[in-house]
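[1] Prediction below, plus the sequence it came from.
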Amino acid sequence: MQYRQQAKSSHMSTITIIGLFIGVAFILPILSTKEFISIPDSFQQLNTIFLSILIEAIPFVLIGVLIAGFIQIFITEDQIRAWIPKNKLFAVFMSCVVGALFPACECGIVPIVRRLIEKGVPLYAAVGFLLTGPLINPIVIVSTYMAFGNDLKMALLRMGVGFIAALVIALIISYLFISNQLKSETHLPTSKEKRQPLRVSMNSMLKHSIDEFFDMSKYLIIGAFAAATLQTYVSAQSLLFFGDSIYHSTIVMMALAYFLSLCSEADSFIGASFKNIFPTTSILAFLVYGPMIDLKNTIMLLSVFKTRFVFILFLLITFIVFLFVSLTSFI
């Protein structure tokens, strides 16, 4: 009963937020075309970017919440414990490998990771999965290969640097945090050992997926709007005040990756467009950093995990990606 009341409250708040943004995104432009009100061109640009981010991200969120619902109903805590190696290093390595084989976006993977942790997956193993899933899954690697003119070098660099960085970050997390760092317990009904009819189980899975979608989508909307606002009113050229050295340009490209909040399945084509402006090292930083952490992903993580954990994770990702990517300049 308590869980259903929490879900109903979450649904109402999400519907309110969706209604507000629908008003901003659709109704105001319609009124503008009817000449009832005058809307600046910059707002029209913001609106276009906002909708494009949502259209790009929502399918992956839907896939993510369906997988999360499947985990909740069909995967038991005992099965999770049996699959995870006791050794921290092996557990982290396995989680990074599974993430690398798992096609997921940085938005859709957040509800999956939350559900895995609630089922008993250690935080450090979940972090390995969280970081490699959006970064080096097969779809991302193929798109990177194609975006850079069928050049295997950038795809291999992205895969190698990303995997090692994720491995190191997850191992550091294993020593910094003991608890699961979830912001609050959702008190979900546990999956039952007794086998239920498939129709009943599928119905329960869909209910959990719907609840998860309403819970996650409001943070996606807020994050997408924030990213669209920054893209509209903060020019990329304004970031170049750092200078034009390889380290400065790497910082610039990491900042762009964070604030643009692109989907990892498409960011390689944007990164490739900077080939004539920035060195390979800086573009690699753009491709590795963005899928690990960006603005909309940060807001979604803050909705699930404690603020201190998200802040430390952000610092670790930023420092380690910068360090490892910079080392590639000597190759």
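    Everything's here; your move. Every value quoted in this text rests on a predicted model; they were computed, and no experiment measured them.
[2] only C-alpha atoms for contact and neighbour calcs from this point on.
    OK.
[3] same for the helix or strand encompassing F259, what does it pack against?
    Per DSSP states H and E, F259 falls inside helix 246-260. For helix 246-260, the helices and strands in contact under the criterion 3 or more C-alpha pairs under 8 Å, 6 or more residues apart in numbering; DSSP states H and E are helix 198-233, helix 280-292, helix 295-304, helix 307-327.
[4] what's the closest of the ones you listed to G99?
    Distance to G99, taken as C-alpha to C-alpha, is lowest for helix 280-292 among these, at 12.0 Å.
[5] residues in contact with the closest one?
    105-106, 130-132, 134-135, 154, 157-158, 161-162, 246-247, 249-251, 253-254, 256-258, 261-264, 267-268, 271-272, 274-275, 317-318, 321-322, 325-326, 328-329 (C-alpha atoms under 8 Å, 6 or more residues apart in numbering).
[6] got the angle for that helix vs helix 307-327?
    160 degrees (axes from the mean of the first three to the mean of the last three C-alpha atoms, to 10 degrees).
[7] relative orientation of helix 280-292 and helix 246-260 in degrees?
    Going by the same axes, to 10 degrees, helix 280-292 makes 30 degrees with helix 246-260.
[8] Just the angle for helix 280-292 relative to helix 295-304, thanks.
    For helix 280-292 against helix 295-304, the angle by the same axes, to 10 degrees is 30 degrees.
[9] show me what contacts F43?
    Listed by C-alpha under 8 Å, 6+ apart, the contact set of F43 is empty.
[10] what about it, helix or strand, and which?
    With DSSP H and E as the test, F43 turns up in helix 41-74.
[11] count of neighbours near I277?
    Residues near I277, counting by other C-alpha atoms under 10 Å, number 11.
[12] So it, which state does it fall into?
    Following DSSP: H, G, I helix; E, B strand; the rest coil, we place I277 in the coil state.
[13] put this beside the first:
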Amino acid sequence: MNEPFPLRILPILAPAAFILACLTVLLPLPAGSINLSYLYTFRTSFLGILLEALPFVLLGSLLSSLVHLYVSEQLLKKWIPKNPAAGILTACILGLLFPVCECGMIPLIRRLIQKGMPVYIATVFILSGPIINPVVFGATYMAFRMYPEMVYARMGLAFFVAASIGVMIYITWKSDPLKTAPVSKAHSHSHHAYHEHDHHDHDDPHDHHHNHACHHHDHHPHSNHHEKKWTSIFVHTADEFFDMGKYLLLGCMLTAGIQSFVAKESLESIGSGPVSAYVFMMGFAFLLSLCSTSDAFVAQTFLHSFSSGSLLAFLVFGPMLDFKNTLMLLSVFKTKFVIYLAFLICTVVFTGAVAADAFFLSQ
């Protein structure tokens, strides 16, 4: 399957960004060729954001791997109540138990919808899971430890946005949003093939005896099983870490570049606007496509240029809708559903952030 053009060039951009960052940090520049104060500011900002965020990205990758390997979709589905209100509430707090990054959320949700999970509950889980979890709470607290109200505002607004959109989806969307066909036919065909294979094995006594012997031979000590599990955990964690790391690296470079090379007066003029600050920060979150375990460290660098409400919009909007997960959503869901969901996210996040800034953060 052909990937979209931005994803095809990303494997080239990520190493290039890393090499450029290393050259900027390590190599001296000829005096007088460029204003070195800008590069020193860039280097300090880049390394500060990167080093603060990396431990949380690593922890998030590890927890995501544990969920991927040890928690089945069937078990998750059993925990979802049938009552709509209880289902939305449960989906909002599932992130406390299943801290999965937004990158790994969409494939999981596709399987759950195919197995019968209601669309509105799946949508709530997609929106709330990447934010309402202990890892993101800890990362946000570390980034805004001098402003704890931002931490609680982020969790509260994420909960409100996810629940509100879940209710809207429940009321307005009744059809199947997935592009793929229902899983039941494929499952039936697989079950039929498996049944025929079993029947053939029973007809041949020799094969039955041989399979029994092989089955007995395959009982290895538990240590081998545990070693394979540990290996799978580390391999999956490494894959998750490097997959999220390339977005973090690019995001840190863009943020450091804006902080270093864009005039402070320009940022303050954008940040002082009643609407422009929110539009800029939400658009910035969309383009950066940062993981929710690291975006708080980027937002923290804009504390003195932008209002608390616009930073809150950045922190809530990015994990719910950014460039990379929009492409993933379009590959899984129908375009009409993705456009509708994006409209709801933009509207509710903007409205909620403005209200939070007026009644909570500005107090």
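    Cool, the structure landed. Since we're looking at a predicted model, the values are computed, not measured.
[14] before we move on, the earlier item: tell me the buried residues within the contacts of helix 280-292 of the first structure.
    Buried members of the contacts of helix 280-292 of the first structure, counted by 16 or more other C-alpha atoms under 10 Å: 105-106, 130-132, 134-135, 154, 157-158, 161-162, 246-247, 249-251, 253-254, 256-258, 261-264, 267-268, 271-272, 317-318, 321-322, 325-326.
[15] corresponding residue for I112 of the first structure in the second structure?
    Correspondence of I112 of the first structure to the second structure, assessed by TM-score structural alignment: L108.
[16] One more: V98 of the first structure?
    In the second structure, the residue matched to V98 of the first structure (TM-score structural alignment) is L94.
[17] measure that match to F359 of the second structure for me?
    Using C-alpha to C-alpha, to the nearest Å, one obtains 28 Å as the distance from L94 of the second structure to F359 of the second structure.
[18] higher neighbour count, these two?
    L94 (21 against 9).
[19] Report how many residues lie close to the closest residue to that one other than its chain neighbours.
    Distances taken as C-alpha to C-alpha, 6 or more residues apart in numbering place G129 nearest to L94 of the second structure, at 6.6 Å, with adjacent residues excluded. Per other C-alpha under 10 Å, the neighbour tally for G129 of the second structure reads 29.
[20] Output the contacting helices and strands for the host helix or strand of C22 of the second structure.
    Element membership of C22 of the second structure [criterion: DSSP H and E] is helix 5-26. Secondary-structure packing of helix 5-26 of the second structure (3+ C-alpha pairs under 8 Å, 6+ apart): helix 36-70, helix 222-261.
[21] quick one: the spatially most central residue of the second structure from K185 of the second structure, how far?
    For the second structure, the residue nearest the mean C-alpha position is E102 (2.0 Å; C-alpha atoms, centre = their mean). Distance of E102 of the second structure to K185 of the second structure, given as C-alpha to C-alpha: 29 Å.
[22] end to end, how far does stretch 70-86 of the second structure reach?
    Across stretch 70-86 of the second structure, the terminal residues are separated by 25 Å (C-alpha to C-alpha).
[23] For that stretch, give me every contacting residue.
    With C-alpha under 8 Å, 6+ apart, stretch 70-86 of the second structure has contacts from G87, T90, A91, L108, R111, L112, M117.
[24] please redo it, this time with the cut-off set to 7 Å
    The contact list for stretch 70-86 of the second structure (C-alpha atoms under 7 Å, 6 or more residues apart in numbering) reads G87, T90, L112, M117.
[25] Quick one: the residues you listed as a markdown table, columns for secondary structure and neighbour count too.
    Converted to a markdown table, the contacts of stretch 70-86 of the second structure look like this (DSSP: H, G, I helix; E, B strand; the rest coil; neighbours: other C-alpha atoms under 10 Å):
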| residue | secondary structure | neighbour count |
| --- | --- | --- |
| G87 | helix | 20 |
| T90 | helix | 17 |
| L112 | helix | 19 |
| M117 | coil | 19 |
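[26] nearest to E227 of the second structure, of those?
    The closest of the contacts of stretch 70-86 of the second structure to E227 of the second structure turns out to be L112 (C-alpha to C-alpha; 29.1 Å).
[27] now that closest one, nearest residue through space, not along the chain?
    E73 (6.2 Å).
[28] Can you get me a residue count around that neighbour?
    Quick note: E73 of the second structure (other C-alpha under 10 Å) scores 16 neighbours.
[29] Quick check: the gap between it and A17 of the second structure.
    Here the criterion is C-alpha to C-alpha. By it, E73 of the second structure lies 37 Å from A17 of the second structure.
[30] Noted, bye for now.
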